[in-house]
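In: Show me how the following folds:
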Amino acid sequence: MPSNRPDLLPETARALRHRLATAQVSARAPSVVAAVVRDGGPVWVEGWGDVDGVTPGGDVQYRIGSITKTFVTVLVLRLRDEGRLALTDRLDEHLPGTAIGDATIGALLAHTAGLAAEPPGPWWERSPGSLRPSPADVLPDDPRVFTPGDRFHYSNPGFAVLGALVERLRGEEWTAVLAREILEPLGMTRTGVRPSAPHASGYAVHPWADVLLPEPVQDYGPMGPAGELWSTADDLCRFAVFLLDGDERVLGAESRALLRFPSSAPEATVWHSSYGLGTQLLRRGDRLLSGHTGSVPGFVATVWVSPDDGLGAVLLANTTAGLPAGTVTADLLDVVAEREPRIPAPWTPLAEVDPAVLDLAGPWYWGPAPHVLRPTADGGLDLGPLTSGGGRGARFRPAGDGAWVGLNGYFAGERLTVQRDPQGVVTHLDVGTFVFTRHPYDPAAPIPGGLDGSSWQAAPSKEA
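Out: The predicted structure follows:
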């Protein structure tokens, strides 16, 4: 993949290089490589420091730790798309014999099943996977530290169990499923559970002296789905493009959208970070990033995407601690977004539109609150309030039976149906029981609770 495209401004490339270099120097990381993605591919790839005496490029492998969890999530969502499971299913419906059979698959993906953060035994990332030879061995005797659903609590064993779930339903190792269903379609030829040259060695950096300690490279065994993968900046760019633009060969648009929205309660009312299904979410001003950070002994990594900016950024380094990979990667996104803001594609009229759908376009009212409904180029609908604080909106996709299903916001998963009178005339829209009418509290529509009076009226006159 090219290191730099001509359309990246020189001053932007220099600002990116400066941020990368200062991060490597301040963290005293042996090496770091990063990239920025825009318009379907990398526009900047650069390394700082060295791997075996050479400045690393986009083809050098690093271990990516918990970014592995996002790949496992895509495998689980593919099973959902195929109808093999539902996110509300109990685990024991598909993987019997664990101590957490009552946990739902969705809760495991969102880290809300109340499970312990780590498996029993010594530090699993620095010890042989043979110490935990089966999926049952990744769970402590008392696997729950919180009541399920009470709060978000990050759990590595939870994703080890999800990897076992994939293996059970596919009938083969999760790594083989990963290669066939994600890596091969996306062209990620340098991603896998074993390193191959050129690859970085992992190090711990002494806190008070500029010396290194090699970190062991372990086979994680059943804990592999929690963080075993190796990858490159080039390959993670391909994954970032998938997260931004999608690929129907890998995952449907509806399931991919689940990666971008919070699936667990944030720690504060006004949240700055949260968790979706197998993805971390981060607010940066008005920007909402999704992706995942990764950390195992000897390595840190991050992939972030900003859909509104059409940008992605990745970073990999071979140091155990000291380099805030998530923050630096987000900084790289900020550099490009602020210096080279996204230029919108030209407006073009719809290539075709169903006349019945076109008749629905225009203003609708939820009670007195004005909304507007617009057909979209992908055959869906966009419903949104016309005034701030004036109501709820969402995008909808066709359900195939004349209705639409919400993709985001309050109405995510809810159905929009067109209601007609006996003569076939549209009277109102039913959106998850919310009634939208062509006029505010239209008396021709079945307004919930009825109307007090037959028409709008001025305020009663006041007697002197």
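In: drop to CA atoms for contacts and neighbour counts, all remaining ones
Out: Fine.
In: mind listing the helices for the stretch 351-464 of the chain?
Out: Using DSSP state H, counting those that start in this stretch, the helices of the stretch 351-464 of the chain run over residues 355-358.
In: in the chain, which spans are helices?
Out: 10-27, 68-81, 105-110, 156-170, 174-178, 184-186, 233-245, 253-257, 325-339, 355-358 (DSSP state H).
In: closest one to E215 among those helices?
Out: helix 10-27 (16.9 Å; Cα to Cα).
In: May I see the buried residues of that closest one?
Out: 12-13, 16-17, 19-21, 23-24, 27 (16 or more other Cα atoms under 10 Å).
In: Adding distance to G41, write those out as CSV.
Out: Formatted as CSV, these follow (distance: Cα to Cα, whole Å):
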residue, distance to G41
T12, 17
A13, 16
L16, 17
R17, 18
R19, 21
L20, 20
A21, 23
A23, 24
Q24, 24
A27, 28
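In: how much space between the nearest residue to R80 once chain neighbours are set aside and A164?
Out: Distances taken as Cα to Cα, 6 or more residues apart in numbering place A86 nearest to R80, at 5.6 Å, with adjacent residues excluded. According to Cα to Cα, to the nearest Å, A86 stands 16 Å off from A164.
In: Pick out whichever of those two has more residues nearby.
Out: A164 (21 against 16; other Cα atoms under 10 Å).
In: Check the contact between the more buried one and G171; I expect there is one.
Out: No: A164 lies out of contact with G171 (Cα atoms under 8 Å); the separation is 10.1 Å.
In: And the closest residue to R438 other than its chain neighbours, how far from G391?
Out: Closest residue to R438 apart from its sequence neighbours, by Cα to Cα, 6+ apart: W364 at 4.9 Å. Applying Cα to Cα, the value for W364 to G391 is 11 Å.
In: next up, for comparison:
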Amino acid sequence: MTALLPTTARALLHRLAVAQAEGRAPSVVAGTVRDGALAWSAARSADGADGAGVERAYRIGSITKTFTAVLVLQLRDEGALALTDPLADHVPGVGGHATLLQLLAHAGGLTSELPGAWWERVPGPDADGLLGALADEPPRLEAGARLHYSNVGFALLGEVVARRCGAPWEQVLEERLLRPLGLQRTGPAPVGPSAAGWAVHPHADVLLPEPSAATGAMAPAGELWSTVGDLARWGAFLAGDTGDVLDPATLEEMRQPAAVDDGDSWTTAWGLGLQLVRAGGRRLVGHGGSMPGFLAGLLVEPATGDGAVALTNATAGVPVARLTQDLLATMADLEPALPRPWRPAAVPADLLALTGTWYWGPAAFTLAVEGVDRLRLTPLEAGGGRSSRFRPAADGGWTGLDNYYAGERLRVVRDATGAVSHLDLATFVLTREPYAPADVVPGGVDPRGWHRPG
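Out: Have a look, this model is predicted:
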């Protein structure tokens, strides 16, 4: 564990204690992540088991969806499916026109909940029961029209995973994510000591036990149990420490906004299976979760690698999303993360030769190398153009990672001698001089060149 200063740890404990007391929760456990590891953890509970409490497993509800999403993206990277595939191509008879990508971003238009009994409190159906319940259930909205959170959508994504892998979702999860990442206490059932779920009476300090039924085919939407320690490792994964489990470029893709809650100046949005939050000048990714008797929250800041997790065994009362944000902000404010040390890189000479100033017409851009094989295109004039990052493509060019040119191709065009003539960025031509050489500029260049009219 990366140790924090005693003053920072005391401030974090105070925030946790306030959440437990004001939320009237049987217990609340929390932790923060720094440098890829658990930096602080603590528990506050009504039974006084604070020391051992942090080791308890809790249901994490919809944080489960982040695991399901990573499984889908793994299969996409392996060529087993495409995100543009209609769901019906993999699970016939359901989903209308929704694509896998739309389901990942909660924009598929499907019903939010499974028809029938309240699925979180009763034993869930098997796959046939799930599909039977949805067979005559029309979409609630046109696919792609707007954000509409859907637990059913992620249950169906779990079925896609199971069918493409030829094994139950739980088995695929264990083999592809839990075991490789060492998440030994995360799974469909608690491993080791666990917390019981409770409802707290709204007008009296008494409790009611909540049921803890297995959710069946709805499991990929919210079944998992986990601990502060395991979720700290998962938080480090979502912050960028993907190891050999997922291509970092794929994780970056998952963290881009695909559907927003509140318009252009969004504070909450959805990527591919991930919730995105803007808070306190920070851009965070993660997910919240709830099941009867439990609330959970996990947020990380990819820019620094810092993160926070909070778990409670109460159906309501503890604002877990706010708690995780506050823990993250407290650690960052009192003990800012040190920037990663700069180190020189072994940049190939042909890539180094592409760096410097390029012009799209009269507009100037800088092309720089990030690491050893990424490119960043940045306008020199503030507000004067579009910036994007690019990763290598199989054909020798580059593919846009973000912003306007996400997914677009950047090609280096050479002349007959092999020298670089210009760059082709989604048909836009970038040259070393404004509108020169003239013979590569679409539409040509006035033969008089740059001059004073009149």
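In: May I see the helices of structure 1 arranged in CSV, with distance to T98 of structure 1 as well?
Out: Listed next are those as CSV, based on distance: least, Cα to Cα, whole Å:
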stretch, distance to T98 of structure 1
helix 10-27, 41
helix 68-81, 18
helix 105-110, 13
helix 156-170, 9
helix 174-178, 18
helix 184-186, 32
helix 233-245, 32
helix 253-257, 27
helix 325-339, 33
helix 355-358, 49
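In: Nearest to T376 of structure 1, out of those?
Out: helix 355-358 (10.1 Å).
In: Mind reading off the mean deviation between the closest one and structure 2?
Out: Superposed on structure 2, helix 355-358 of structure 1 shows a mean distance to its aligned partners of 1.3 Å (mean Cα distance after the TM-score superposition for structure 1).
In: which bit of structure 2 covers that helix?
Out: Counting by TM-score structural alignment, helix 355-358 of structure 1 falls onto residues 349-352 of structure 2.
In: Please name the nearest non-neighbouring residue to the spatially most central residue of structure 2.
Out: Closest residue to the average C-alpha location of structure 2: L274 at 3.6 Å, with Cα atoms, centre = their mean. Of all residues not flanking L274 of structure 2 in the chain, G286 sits nearest, at 5.6 Å (Cα to Cα, 6+ apart).
In: so what corresponds to R19 of structure 1 in structure 2?
Out: Counting by TM-score structural alignment, R19 of structure 1 corresponds to R15 in structure 2.
In: Its match contacts A329, doesn't it?
Out: No: R15 of structure 2 lies out of contact with A329 (Cα under 8 Å); the separation is 11.2 Å.
In: Now the common contact residues for those two.
Out: Common contacts of R15 of structure 2 and A329, defined by Cα atoms under 8 Å, 6 or more residues apart in numbering, are absent altogether.
In: before we move on, the earlier item: can you report how many residues neighbour the aligned residue in structure 1 for the residue nearest to L274 of structure 2?
Out: Under the alignment defined by TM-score structural alignment, G286 of structure 2 corresponds to G291 in structure 1. Counted with other Cα under 10 Å, residues neighbouring G291 of structure 1 total 26.
In: Contacts only, for G291 of structure 1.
Out: 67, 70, 279-281, 302-305.
In: With adjacent residues omitted, what lies nearest to W266 of structure 2?
Out: Nearest to W266 of structure 2 is V260, by Cα to Cα, 6+ apart, at 6.4 Å.
In: Show the contacting residues for that neighbour.
Out: Contacts of V260 of structure 2 (Cα under 8 Å, 6+ apart): 147, 266, 268-270.
In: Aligned to A25 of structure 2, what sits in structure 1?
Out: Looks like A25 of structure 2 aligns to A29 there (TM-score structural alignment).
In: Is it correct that that match is in contact with L316?
Out: No: using Cα under 8 Å, A29 of structure 1 is not in contact with L316; the gap is 10.5 Å.
In: Which one's more surrounded, those two?
Out: L316 (32 against 26).
In: tally of neighbours for the residue nearest to that one when sequence neighbours are not counted?
Out: Spatial nearest neighbour of L316 of structure 1, excluding adjacent residues (Cα to Cα, 6+ apart): A301 at 4.3 Å. Close neighbours of A301 of structure 1, defined as other Cα under 10 Å, add up to 31.
In: Aligned counterpart of A301 of structure 1 in structure 2, please.
Out: With TM-score structural alignment as the criterion, A301 of structure 1 pairs with A296.
In: Please tell me how far that match sits from A88 of structure 2.
Out: Counting by Cα to Cα - A296 of structure 2 and A88 of structure 2 are separated by 32 Å.
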